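Participant: When you get a sec, could you give me coordinates for this:
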Amino acid sequence: MDSTAVDRFEASRGRLASLAYRLLGSAADAEDAVQDTFLRWQAADRERVEVPEAWLTKVVTNLCLDRLRSAQARHERAAGDWQPEPLLEGDPMLGPADTFEQRESVSLAVLTLMERLSPVERAAYVLREAFSYRHAEIAGILDITESASQQHVHRARRRVAAERRGGGEVDPASARRVVEEFLAAATSGRTDRLVALLTDDVTAISDGAGLGKRLLRYKTPERVASYARAGFKPTPAKRRLAGGTPAIHIALVNGSPAVIAVVDDRVVGAVAFEVSDGKVASLRGIAAADRIARLNDAWRQREPEAPVINAW
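Facilitator: The predicted model follows:
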């Protein structure tokens, strides 16, 4: 393959990766889909490809749909063992972030909600909301009619909106202050203050420090507060599991504040927060090594802010 064809693909790589990540919720799977797209591009009769960007978009989208429809993916996601892979602020795979819809489409909350959509609904929604494709273009990518594209996007919007919390975008500075208050209350063991910082319908999901195969789920402010108090309480066993004494940072993950635990410049766990109306609406704890690998790599490549807790 000549350098012109390679350059043409590389010019689209970032957009293809951010599209694949939104469709799959996994950076590792997105990278695989993009690499498979490159192999298809390499083998294609490129002289017959009139619009390379459209061709590449169609290929990567359909490769992602194949993955979403696979037996393994259906089993993992239906069983509730799956959650999105978190990405640190500034990761190019997060893609376009100029509009509220683009930023929302990559939030961990919406990536989770999109699991309830059919693969085609998910693809139509992402292509429309995050990348502003016209319905005629979406129809061509998904091999459906323009009317069907409109229906898929309408249904997807309605389902996401029905289950999405809050009334709009949250100011990052305000959300960070709520998380700082939450962290202070959790580490001090002030359960009453923790409960006051939680919405009535708060939820928490954890992968159990990456040790279990099933996700742990908690509901009600009292149960979530108890989980948070126990989870944020330092113990010798937790330090052994982490491989040392973590420093605790606050950073943005998928557009929302997150608590990041770091040992010797290595991320050992993250808790992402969704804030609504000045309170914590959900927590998502992720420590499985394969789910935080890309976040870990990104963390090592930047100079983070000073930790809010130097030695947990």
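Participant: all contacts plus neighbour counts: C-alpha atoms, from now on.
Facilitator: Fine.
Participant: For the stretch 151-300 of the chain, just list every one of the strands.
Facilitator: Per DSSP state E, counting those that start in this stretch, the stretch 151-300 of the chain carries strands over the ranges 198-206, 216-219, 247-253, 256-263, 266-276, 279-286.
Participant: contacting residues for the residue nearest to the spatial centre of the chain?
Facilitator: Closest residue to the average C-alpha location of the chain: residue 108 at 4.0 Å, with CA atoms, centre = their mean. Taking CA atoms under 8 Å, 6 or more residues apart in numbering, we find residue 108 in contact with 84, 86, 254.
Participant: What of residue 191?
Facilitator: 185, 225, 226, 229.
Participant: among the residues you listed, which two are most distant?
Facilitator: 185 and 226 (11.6 Å; CA to CA).
Participant: Give me the more crowded residue out of those two.
Facilitator: residue 185 (21 against 17; other CA atoms under 10 Å).
Participant: Figure out which of the strands of the stretch 151-300 of the chain is closest to residue 104.
Facilitator: strand 256-263 (10.0 Å).
Participant: compare with the first, here's sequence two:
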Amino acid sequence: MTESDWLTEGFEKNRTRLRAVAYRMLGSFAEADDAVQEAWLRASRSDTGAADNVAAWLTTIVARVCLNVLRSRRTRREEPMGVHVPDPVISRLDGTNPEEEALLADSVGLALLVVLETLTPAERLAFVLHDMFDLPFDEIAPMVGRSPATARQLASRARRRVRGADLHTPDPDVARQREVVDAFYAAARGGDLDALVAVLDPDVVLRSDGGTARPDASVVVHGAAGVARQVLRFHQPSAVARPALVNGAVGVVLTMGGQPFAVIGFTVSRGKIVGIDAVADPERLLRLDLAVLDD
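Facilitator: Model (predicted):
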């Protein structure tokens, strides 16, 4: 086997893992795919003789690419980004395919990805690579130009931020999650404010990202009464709700006139909706793979 063949085989074998790393780092499928492609170009131009562990070597390359993307984002962003919900992983209610399973390992819900957006690039890299992919700090340290001890501190700070966000673990019974979300939509269709409040946790948080095309749809609302009023205000009776799993939890894909209108993920915990994360940005919706829901 030639060196080129060895590298190609190793890259293809690890492609799914590399995309999972990039998705956790960037929260964007388009940027994740670009990062994996850039990692391949860099790897193919490198001396592979010193790469004893091709998986770790390729992971290091894609992580460095992602770190550059995150740093570039912060440099370009002169104004606060506002509401941003990362790209959702959409799958059928009857299960996910192997690539989706890799993307969703470690319960990577949309709420967690929202928290990761608040970390510094170095904190995010240290947390993702160590806590999610078990890379040792002596391998992470050179990527961020710090000592292993400092890399450990970066991951620790990120971990405290994640814990401080008080993320809820979804109820394990997807059928029960579905019942709660169905009750939510029945109340919305009936315009029943009290019924909506009844299925919402008192401290529920709604995040909706409409992008630049739909700034009116970009909101963060806290509390059951406020969320219920917001839902009734923006409810579209003509929208068709297609059940789906969104990052492994129950959600819906809303379409109007056959076109995607929003993707909504729900976090249901202890029989109540504690989180609603919606992507309503038309440009991003068109880039999502909704064919997975087709019969």
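Participant: TM-score of the superposition?
Facilitator: The TM-score (TM-score structural alignment, normalised by the length of structure 2) is 0.86; 286 aligned residues with a CA RMSD of 2.6 Å.
Participant: about what we covered before: please tell me which one of the contacts of residue 108 of structure 1 counts the most neighbours.
Facilitator: Neighbour-wise, those (other CA under 10 Å) top out at residue 86, 27 neighbours.
Participant: Give the equivalent position in structure 2 for it.
Facilitator: With TM-score structural alignment as the criterion, residue 86 of structure 1 lines up with residue 88 in structure 2.
Participant: Look up how far residue 56 of structure 2 lies from that match.
Facilitator: 27 Å (CA to CA, to the nearest Å).
Participant: And residue 152 of structure 2, by the same measure?
Facilitator: 18 Å.
Participant: do residue 228 of structure 2 as well
Facilitator: Per CA to CA, residue 228 of structure 2 is found 47 Å from residue 56 of structure 2.
Participant: if you count what's nearby, which of those two comes out ahead?
Facilitator: residue 228 (27 against 14).
Participant: Map the more buried one across to structure 1 for me.
Facilitator: Using TM-score structural alignment, residue 228 of structure 2 lines up with residue 225 in structure 1.
Participant: show me the contacts for that match.
Facilitator: Applying CA under 8 Å, 6+ apart, we find residue 225 of structure 1 in contact with 186, 191, 194, 195.
Participant: what does the third one align to in structure 2?
Facilitator: Yep, that's residue 194 of structure 1 we're talking about. Counting by TM-score structural alignment, the partner of residue 194 of structure 1 is residue 196.
Participant: Residue 169 of structure 2 versus that match, what's the distance?
Facilitator: To residue 169 of structure 2, residue 196 of structure 2 is 21 Å away according to CA to CA.
Participant: Show me which of the two is the more surrounded one.
Facilitator: residue 196 (24 against 13).
Participant: I'd say residue 112 of structure 1 and residue 84 touch.
Facilitator: Yes. Counting by CA atoms under 8 Å, residue 112 of structure 1 touches residue 84, with 6.7 Å between them.
Participant: who's in contact with the alignment partner in structure 1 of residue 276 of structure 2?
Facilitator: By TM-score structural alignment, residue 276 of structure 2 lines up with residue 283 in structure 1. Residue 283 of structure 1 is in contact with 203, 204, 205, 271, 272, 273, 274, counting by CA under 8 Å, 6+ apart.
Participant: of all the residues you listed, which comes closest to residue 155 of structure 1?
Facilitator: Of the contacts of residue 283 of structure 1, the one sitting nearest to residue 155 of structure 1 (CA to CA) turns out to be residue 274, at 23.9 Å.
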